[in-house]
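Asker: sequence first, predicted model second:
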Amino acid sequence: MAPSELAPATLFSCAGQVAIVTGGASGIGLACAEALAAAGARVVVAGLVASGPAGAATRLATRGLDVVGAECDVTDAAQLRALVESTLERWGRIDTVVANAGAALDDPDASEHDASLERMLALHVRSVAQLAEIALPVMAESGGGAFVVMSSIAGLRGNRVLSGYGVSKAANAQIARNLAVQWGSRGIRANAISPGVIATDFARPITENPDAAPVRLAKTPLGRFGTPAEVAGAVVWLASAAGAFVTGQNIVIDGGTLISD
């Protein structure tokens, strides 16, 4: 008897795929890289030199996963192009891109808010648009694939502190919607994911703050913070056959925080 196409091992398989994950050396990005590799993809973990993408890739490779590291500053278009070209040279195709690199650079005490906003727009908006411009034609030539933008619920609600971060994350989710319309006819599915508070180093100012953590948890119906694996699962879904008819969406993974009263 042939295995069912609805069996999870088939439906959520990424076997034969090649994936790039930016900001992939830690936190949500590392979980996405690991999950895609565990689902059968060959994965490039891209990140700044300081984040240690080569070391992160080596740790995953020692567990039998097909992962390599690549140093890349996503705000540098030349480095983005080199990332795509080196991936093609190594594996000949690209099927999935997870544009995950990001940082919250808002500083309420800073005197130059415009400068921090410009840096976040470069990191979360310009770099995503440039990566799409470079990678999507390559993906389309192979029949299409999944372009996933890591946004945030900060882009879906008002923010007292993370105002510039929220603006830039709202914009990168819109890029995903635009790409879905522009590239759908060539087999590209583009979606955003908006995590809430996920237990990573990035979120420690909330998760380990004795004043902030209880307030956020009280507004979260599930009563806990999320894990990187719970975001990575959605990435695998979008990259696999299970997500083949999903495009132009902003998928919220926040334990219910956004809908809570």
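Answerer: Done, it's in.
Asker: when you work out contacts or count neighbours from here on, use the C-alpha atoms and nothing else.
Answerer: Fine.
Asker: what's the burial count for Arg177?
Answerer: 18 (other Cα atoms under 10 Å).
Asker: which other helices and strands does whichever strand or helix holds it contact?
Answerer: In the assignment (DSSP states H and E), Arg177 maps to helix 163-183. Judged by 3 or more Cα pairs under 8 Å, 6 or more residues apart in numbering; DSSP states H and E, the packing partners of helix 163-183 are helix 113-121, helix 127-141, strand 145-150, strand 188-195.
Asker: A further structure is provided below for comparison with the first:
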Amino acid sequence: MDSLIGSFPQKSQRSARVRSDCFVRNIFLGLLFVFSWLVLSLMVGRVFAAPHLLPDLYYASASDEYQEKLRDVFKQGYGSGVVLNCLVTPSFSTEYLVGVRSDDSGVFVFSMTPGSRVANVQWLEAVENGELKKYDEFGEELNYSKDSVYWGLRKVTPRDHRQITVDVKRKVIPLDVSNEIASVWRSALLGVRREEEPEIILDGAVYHYSMRLKGYGVVSGQVSSPVNYVKMRALTELADAMYAYSKGDVDVEVLMQKIKIYKSGAD
């Protein structure tokens, strides 16, 4: 009987150690899973900054599956009547597009906001196709289907990017203000050039600008935010202000303030 009673503390200690090991292991696996999602988010963002627009990797990567999905989801933002646009791809939140469109009824600032993040569709595809793997602390491959993070995204993300709904907003803008915006786009896009050592931003949003310029065709360039350069910061803030304007959250004066900062700024 003494030996039986004496065995209880040892069993309890072993159970405690097992629970502790499992807890640590689960924390490790959870962090590893989240880390892989963060890495993919940063990879699709390609976050670089410079005092001018850089050549746009969005247009240079025609074979990239994520880029193809973006072009498909936002195809109306590049269609007939679109004067200029800016596609914004944040590292960890939903992408969106802003622009200026002209038709028989007038000139508008418009925005497009998907109901789901396109990058999440890409990430889930990579997981389910076996392109993205994870391993435990012993190097053994693990099954993603048992992760709460995976299932959390799976429940709210369409399996096909073509099932993503897009909310489109637009608001009439005075012609002179639209011309001012176009002059900013033209100035920035004509300054596109490579940077030998662009600043790398670990967390931010990439702004992809494009516009058809006479004698050049469609010209594109990108910059990241947050950015310390005055003109580029004003350029990204103008795109954000246009997004807010399309929803009726700000007035024309806010747009003009951003335009003035861009035109008077110097880096």
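Answerer: Done, it's in. Source: prediction; values computed, not measured.
Asker: now the TM-score, please.
Answerer: Once superposed, chain against chain, the TM-score is 0.24 (TM-score structural alignment, normalised by the length of structure 1); 110 aligned residues with a Cα RMSD of 6.3 Å.
Asker: against Val34 of structure 2, how distant is Phe23 of structure 2?
Answerer: Here Phe23 of structure 2 is placed at a distance of 17 Å from Val34 of structure 2 (Cα to Cα, to the nearest Å).
Asker: please apply the same query to Trp151 of structure 2.
Answerer: Trp151 of structure 2 is 13 Å from Val34 of structure 2, by Cα to Cα.
Asker: go on, Phe108 of structure 2?
Answerer: 40 Å.
Asker: neighbour count: those two, which is higher?
Answerer: Phe108 (22 against 12).
Asker: so what's Val44 of structure 1 up against?
Answerer: For Val44 of structure 1, the contact set (Cα atoms under 8 Å, 6 or more residues apart in numbering) comprises Val18, Ala19, Ile20, Val21, Ala33, Ala57, Val67, Val68, Gly69, Ala70, Thr87.
Asker: is it correct that it falls within a helix?
Answerer: No - Val44 of structure 1 is assigned strand when assessed by DSSP: H, G, I helix; E, B strand; the rest coil, not a helix.
Asker: return the distance of it relative to Met120 of structure 1.
Answerer: Per Cα to Cα, Val44 of structure 1 is found 24 Å from Met120 of structure 1.
Asker: then Arg42 of structure 1?
Answerer: Arg42 of structure 1 sits 29 Å away from Met120 of structure 1, going by Cα to Cα.
Asker: neighbouring contacts of the helix or strand encompassing Val68 of structure 1?
Answerer: Per DSSP H and E, Val68 of structure 1 falls inside strand 67-71. Contacts made with strand 67-71 of structure 1 from outside it, assessed by Cα under 8 Å, 6+ apart, are listed as 37, 42-49, 53-58, 60-61, 83.
Asker: so which of the residues you listed are in helices?
Answerer: Among the contacts of strand 67-71 of structure 1, the members found in helices (DSSP state H) are Ala37, Pro53, Ala54, Gly55, Ala56, Ala57, Thr58, Leu60, Ala61, Leu83.
Asker: tell me how many other residues crowd the first one.
Answerer: Right, Ala37 of structure 1. Ala37 of structure 1: 26 neighbours (other Cα under 10 Å).
Asker: that one contacts Val43, correct?
Answerer: Yes - using Cα atoms under 8 Å, Ala37 of structure 1 is in contact with Val43, at 6.1 Å.
Asker: and the strands in the stretch 101-250 of structure 2?
Answerer: Using DSSP state E, counting those that start in this stretch, the strands of the stretch 101-250 of structure 2 run over 106-114, 166-172, 199-200, 205-213, 217-225.
Asker: distance of Val149 of structure 1 relative to Ala70 of structure 1?
Answerer: Applying Cα to Cα to Val149 of structure 1 and Ala70 of structure 1 gives a distance of 19 Å.
Asker: looking at those two, which is more packed in?
Answerer: More crowded of Val149 of structure 1 and Ala70, by other Cα under 10 Å: Val149, with 28 against 24.
Asker: who does the helix or strand where Cys22 of structure 2 lies touch, helix- and strand-wise?
Answerer: Secondary structure from DSSP H and E places Cys22 of structure 2 in helix 2-45. Packing partners of helix 2-45 of structure 2 (3+ Cα pairs under 8 Å, 6+ apart): helix 118-128.
Asker: and the helix it packs on with helix 2-45, angle?
Answerer: Orientation check (axes from the mean of the first three to the mean of the last three Cα atoms, to 10 degrees): helix 118-128 of structure 2 against helix 2-45 gives 130 degrees.
Asker: can you give me the buried ones in helix 118-128 of structure 2?
Answerer: Residues of helix 118-128 of structure 2 classed as buried: Val118, Ala119, Asn120, Val121, Gln122, Trp123, Leu124, Val127 (neighbour count, 16 or more other Cα atoms under 10 Å).
Asker: so the residue lying closest to Leu36 of structure 1 once chain neighbours are set aside: helix, strand or coil?
Answerer: Spatial nearest neighbour of Leu36 of structure 1, chain neighbours left out: Val236 (5.9 Å); criterion: Cα to Cα, 6 or more residues apart in numbering. Here Val236 of structure 1 is recorded as helix under three-state DSSP.
Asker: picking up where we left off before, out of the helices and strands packed on helix 163-183 of structure 1, deepest packed?
Answerer: Mean neighbour count (mean count of other Cα atoms under 10 Å) peaks for strand 145-150 among these, with a mean of 28.
Asker: what sits up against that one?
Answerer: By Cα under 8 Å, 6+ apart, the list of residues contacting strand 145-150 of structure 1 reads 94-101, 128, 132, 139, 172-173, 176, 187-195, 235, 238-239.
Asker: before we move on, the earlier item: just want the angle from the strand holding Val68 of structure 1 to helix 53-61.
Answerer: 170 degrees.
Asker: okay, the buried residues of helix 118-128 of structure 2 in CSV with distance to Glu180 of structure 2 next?
Answerer: As requested, the buried residues of helix 118-128 of structure 2 are exported to CSV (distance: Cα to Cα, whole Å):
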residue, distance to Glu180 of structure 2
Val118, 31
Ala119, 33
Asn120, 36
Val121, 37
Gln122, 37
Trp123, 39
Leu124, 41
Val127, 45
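Asker: and which of those is nearest Lys171 of structure 2?
Answerer: Nearest to Lys171 of structure 2 among these, counting by Cα to Cα, is Val118 at 25.2 Å.
Asker: for Ser7 of structure 2, see how far away the closest one is.
Answerer: To Ser7 of structure 2, Val118 of structure 2 is 56 Å away according to Cα to Cα.
Asker: what does Thr236 of structure 2 give?
Answerer: According to Cα to Cα, Thr236 of structure 2 stands 68 Å off from Ser7 of structure 2.
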